[in-house]
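Asks: Generate a structure from the sequence data that follows.
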Amino acid sequence: MRAVVVGDVLLDVDVEGEVQRLTPYAPVPVVDVVSEVRRAGGAGLVATMLQGDGHEVTLVTALAEDDRGRELAGLLPGVRLVAGRSPSPTPVKTRVRSLEQPIARIDEGSAAPEAPEVTPEMLDALREADLVVVADYGRRLLADEGLRAALAEVGARVPLVWDPHPKGATPVPGAVVTPNLGEARLFSGVEGSGVPFADEAAIRLREAWSASAVIVTMGAAGALLRTTPGGLPMVVAADAVAEADVNGAGDRFASALAVALGEGAAPVAAVQAAVRTTGRYLADGGVNALGATPPAALPGADRDALAVVERVRAAGGTVVATGGCFDLIHAGHAKTLAAARALGDCLIVLLNSDDSVRRLKGPERPLMPEGDRTDLLSALQVVDGVIVFGEDTPVEAIRRIRPDIWVKGGDYDAADLPEAAVIKQWGGRAVTVPFFPGRSTTRLAAAIQRVS
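Replies: Just a heads-up that it's a prediction; the model follows:
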């Protein structure tokens, strides 16, 4: 699709270093720089994300005629740049981190900007769009009346997603607006927290902005969608991601939402897609992983699970895995999974595919398709990831993720488990946890059949 991103471009600099001492004159950490990464931020980050997703991207912005402005133009390969002149210096945001923990952020060029130039070419670029994402970072570009009129016109025929800013312009009527909790509180004047606050703020903002929809992004709690003043809001929960770098998460959400709407998805489905995409972005390492080659995945594997494995292993943690059909999840399964999770720092479930279950259990099984079984397992707090495999045994899947501990429920002997020999190849161990008698999928299925 032809995506047009409109907004302010910043220069983002990530400085990674090591802290091993303090200065002699004050308790201030000394950072020995190990690496430095420079990238286009703000609207430039949104354009980079969409271009990486395979879309034809045009970035409509204003650039300063300084060294950093010229540098930004070179940090957007593959993106068509249509830019007016900004009379203000290029804003720079530098994040300083040690062992991936933020230490400080240094902002340059943050003084009140002068109004940038908007050219006819910038307005013409909007007319070619299949979708538009506005990334307002408060640099006065979106206050230009001619640009606003062009955005309102294009928003009447294609999806227009507007990511607002506390110092930015009011969204044009008809836009789908995506404030975060802090922005929703500031713009609406509503006080409080949680879903009740987010819904009340969304109702007020939708009316104040004449928006087609307001989506309040709530961080780890997901997102709340409000399309009408009456009725009920839709809340889409997010999967938990431990120790995530949330830089760029709002940009990832807005870009994914616009793509889903551009592909014809209804608002609810589009929000669900955006929440999933943002979760994958965070699980994969966030902005630091952009442009990196994703880890090789098993056929049908969930990349979120593989990202969990890599993150835990990189931190020196213990990866635990177990497997099975999990055709009807019952109390015995729940206790076994909880016992397995207690043995390490993450639990990955290797799940038999539908074809694999049929070969093992017969043509009447599975009772639930693999998608439903995956969703049920993923919803359990003790499960950190699910990978589907198509073989009769999980041996090949185990070789790919190389867990430290393989868990089976029941009274198995090592000779009965082909997995036990495999996991020993890298120093892992197969263990069993107590079996809980009286709980079985077959028995539960028979009981359901009797009462149905």
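Asks: switch to C-alpha atoms for all contacts and neighbour counts from now on
Replies: Noted.
Asks: quick one, strands of the stretch 351-452 of the chain?
Replies: For the stretch 351-452 of the chain, applying DSSP state E, counting those that start in this stretch gives strands covering 385-389, 405-409, 429-433.
Asks: same question, the stretch 201-350 of the chain
Replies: So, for the stretch 201-350 of the chain - with DSSP E, counting those that start in this stretch - the strands run 213-217, 223-226, 234-236, 319-324, 346-352.
Asks: Let me have these in a markdown table, extended by distance to residue 98.
Replies: Below are the strands of the stretch 201-350 of the chain laid out as a markdown table (distance: least, C-alpha to C-alpha, whole Å):
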| stretch | distance to residue 98 |
| --- | --- |
| strand 213-217 | 28 |
| strand 223-226 | 31 |
| strand 234-236 | 34 |
| strand 319-324 | 25 |
| strand 346-352 | 24 |
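Asks: One more, please, to line up against the first structure:
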Amino acid sequence: MDISAGMPPDEVGRGGEGITPELARGLFRAGSRVVVLGDAILDVWLSGRCDRLCREAPAPVVDVRQRSYAPGGAANTAVNLAALGARVSMVTAVGDDATGRRLCAELRNRGVGTDHVAVSGGRATVSKRRIVAGDQLLLRFDDGDTGDGDDVEAARLVETLRAALADADALVVCDYANGALGPRVAEALRGLRSELPLLVLDAHDPGRWRALRPDLVTPNAAEAAELLGTDLPDGGDARVEFLDRHRDRLAEATGAAAVAVTLDRDGAVLLTGSQPVHRTWARPAPENYTSGAGDTFVAAATVALAGGLPITTAVELAQAAADIVVHRPGTAVCTAAELEQRFGTYSSAALDHDHLAGVVAEHRAAGRRVVFTNGCFDVLHRGHVAYLNEAKRLGDVLIVAVNADESVRRIKGPDRPVNTVRDRAAVLAALSCVDHVTVFTEDTPVELLRGLRPDIYVKGGDYTPEMLTEAPVVRSYGGQVRVLGYVPDHSTSAVIERIRAGAGTGEPA
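Replies: Sure, this is the predicted structure:
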């Protein structure tokens, strides 16, 4: 599957690279076939109360009131895929023990096929047990065999993988260094590379799989730093700039067509060839609520790519899914219904001007730098997304003002807009880089700028500041005017003409 392919014309007409409830619903009901190969773990959560120390040592005593079990590691990725509507087959090795049987049962209960799980009498299934008092994780202890399997186990894994891959739309390889993916399996995969579908890699050591040349690799900050042989700087903006400067080294080290580095509370950074860097913004959560968020990110991105969405849209959807699970305790899963509901809330996302003025005042009181831009944004395309992403990085808060339908008709002609202002606002609000959306009926947002007084006014395209009627207003109160780069041949008009001509978009993602 070519992950750089543009969206089909019908999807472009519904919002291009934006995410709407209808797009999410169609994606999750497509039922893509996904194979997950990797290290499966049984997560056990022992929860209770702690109100005393034991007599033998100054150690807390937890009265366990509840035991819960969940598939972890590669198995959690599989469960997240199934929850997002994919038809999933798990390929892994487990022991012939109670933990292995429990793990397979939990997978089946969550809609994941286990026909291709290899059961080995010489292996103890890996488990991770956590003891929790209230919302506080006190202790984790790990058990099971993490060494490479023998030749017999490796041969069985490869055999079952070949069977599972029949008619698969995607393969996700999850290598957590827990033993299932030894050198023999890696070598066999390299031999199968030309036969593999979309290949997504989630590995503690992505460099080990460089020769496999995955379509997408998803290292976290620590793994990216290890690949580069240096620590990442502190701060989201500094990390984005650093990773962007070293994108060629990351591509070389991983062999991947695209690299999405997940940065926890700083979101994620997508680096794809020579395309502009794309960042997502996360909703931060406590560290003890982030177990398995990376698995959710990988699963959502895979479902989106397998469904034919552009890679920037895929990572936006992945970030939204991760944001849902990090606000829950335990090994959480994001469902298709939850993501549909999340994007459905954006259908009335536009704030009225009075409400927005109050919100901006709160941001300013908190010392946040407010960035403002405006436009029709009729059919959202890659040029728009890259421009908005860059605008967000100029400050802390990004406000997008959208021309009302009657305003668009006056500016663009009687056959525009293609999408109503309600739909256009909803799609914009679904982008993680956009904080607030509002609608204005005039041809320019001059009056809105006078009222909000943003720190930076941004326009994208082949303008100069002197060409903008808004520039004198912004400068009159001490604001800055910035013009960002123009993306050639990616205007809305060009996209619409290609749709009408029946030629599709032809855009790289």
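Asks: Map residue 53 of the first structure across to the second structure for me.
Replies: Here residue 53 of the first structure is matched to residue 84 in the second structure, going by TM-score structural alignment.
Asks: From the chain's centroid, how far away is stretch 133-153 of the second structure?
Replies: Here stretch 133-153 of the second structure is found 26 Å from its chain centre; the criterion is C-alpha atoms, centre = their mean, to the nearest Å.
Asks: List the buried residues of it.
Replies: With burial defined by 16 or more other C-alpha atoms under 10 Å, the residues of stretch 133-153 of the second structure counted as buried are 133, 137, 144, 145, 146, 148, 149, 153.
Asks: Next, find the distance separating residue 276 of the first structure from residue 369 of the first structure.
Replies: Going from residue 276 of the first structure to residue 369 of the first structure by C-alpha to C-alpha, to the nearest Å gives 20 Å.
Asks: Compare the two and say which is more crowded by neighbours.
Replies: residue 276 (19 against 14; other C-alpha atoms under 10 Å).
Asks: Make sure that one is actually in contact with residue 240.
Replies: No - using C-alpha atoms under 8 Å, residue 276 of the first structure is not in contact with residue 240, being 11.0 Å away.
Asks: if we can go back for a sec, please identify which of the strands of the stretch 201-350 of the first structure is closest to residue 419 of the first structure.
Replies: Between residue 419 of the first structure and these, the shortest gap by C-alpha to C-alpha is with strand 319-324, which sits at 10.3 Å.
Asks: In the first structure, what residue corresponds to residue 100 of the second structure?
Replies: In the first structure, the residue paired with residue 100 of the second structure is residue 69, using TM-score structural alignment.
Asks: what's the mean deviation for the host helix or strand of that match versus the second structure?
Replies: Element membership for residue 69 of the first structure (DSSP states H and E) is helix 67-74. Superposing on the second structure and averaging over aligned pairs (mean C-alpha distance after the TM-score superposition for the first structure), helix 67-74 of the first structure comes out at 1.2 Å.
Asks: So which residues make contact with stretch 242-257 of the first structure?
Replies: In this structure, residues lying in contact with stretch 242-257 of the first structure by C-alpha atoms under 8 Å, 6 or more residues apart in numbering are 42, 45-46, 49-50, 133, 135, 161-163, 178, 180, 217, 270-271, 273-275, 277-278, 281-283, 285-287.
Asks: re the thing from before, surely the match of residue 53 of the first structure touches residue 335?
Replies: Yes - with contact defined as C-alpha under 8 Å, residue 84 of the second structure counts as touching residue 335 (5.3 Å).
Asks: Quick test: name the residue nearest the centre of the second structure.
Replies: Centroid-nearest residue in the second structure: residue 318, 2.4 Å away (criterion: C-alpha atoms, centre = their mean).
Asks: residues contacting it?
Replies: Taking C-alpha under 8 Å, 6+ apart as the criterion, residue 318 of the second structure is in contact with 296, 297, 298, 299, 300, 301.
Asks: Over in the first structure, tell me which residue corresponds to it.
Replies: Using TM-score structural alignment, residue 318 of the second structure pairs with residue 274 in the first structure.
Asks: Would you mark the buried spots in stretch 316-332 of the second structure?
Replies: Result for stretch 316-332 of the second structure [16+ other C-alpha under 10 Å]: buried residues 316-332.
Asks: same deal with stretch 158-166 of the first structure?
Replies: Using 16+ other C-alpha under 10 Å as the test for burial, stretch 158-166 of the first structure gives 158, 159, 160, 161, 162, 163, 164, 165.
Asks: mind checking what the third one lines up with in the second structure?
Replies: Yep, that's residue 160 of the first structure we're talking about. By TM-score structural alignment, residue 160 of the first structure lines up with residue 199 in the second structure.
Asks: For the stretch 1-150 of the first structure, which segments count as helices?
Replies: Using DSSP state H, counting those that start in this stretch, the helices of the stretch 1-150 of the first structure run over 43-52, 67-74, 120-126, 145-155.
Asks: Show me what the second one packs onto, helices and strands only.
Replies: Taking 3 or more C-alpha pairs under 8 Å, 6 or more residues apart in numbering; DSSP states H and E as the contact definition, the neighbouring helices and strands of helix 67-74 of the first structure are strand 9-22.
Asks: what's the strand it packs on aligned against in the second structure?
Replies: By TM-score structural alignment, strand 9-22 of the first structure lines up with residues 40-53 in the second structure.
Asks: got the contact list for that stretch?
Replies: Applying C-alpha under 8 Å, 6+ apart, the set of residues contacting stretch 40-53 of the second structure is 59-76, 92-94, 99-100, 102-103, 125-134, 330-331.
Asks: Just the endpoints, please. Distance across stretch 391-398 of the second structure?
Replies: First-to-last distance for stretch 391-398 of the second structure - C-alpha to C-alpha - comes to 7 Å.
Asks: okay, and that stretch goes to which residues in the first structure?
Replies: The alignment of stretch 391-398 of the second structure onto the first structure (TM-score structural alignment) finds no residues at all.
Asks: List just the nearest of the buried residues of stretch 133-153 of the second structure to residue 342 of the second structure.
Replies: residue 137 (28.6 Å).
Asks: And the helices in the stretch 401-509 of the second structure?
Replies: 405-412, 421-430, 446-452, 471-476, 492-501.
Asks: Need the residues that contact the third one.
Replies: This means helix 446-452 of the second structure. For helix 446-452 of the second structure, contacts defined as C-alpha under 8 Å, 6+ apart pick out 353, 357, 360, 440, 469, 470, 473, 474.
Asks: State the number of residues packed around the fourth one.
Replies: It stands for residue 440 of the second structure. The local packing of residue 440 of the second structure (other C-alpha under 10 Å) involves 21 other residues.
Asks: Isn't it up against residue 405?
Replies: No - counting by C-alpha under 8 Å, residue 440 of the second structure does not reach residue 405; the two are 9.5 Å apart.
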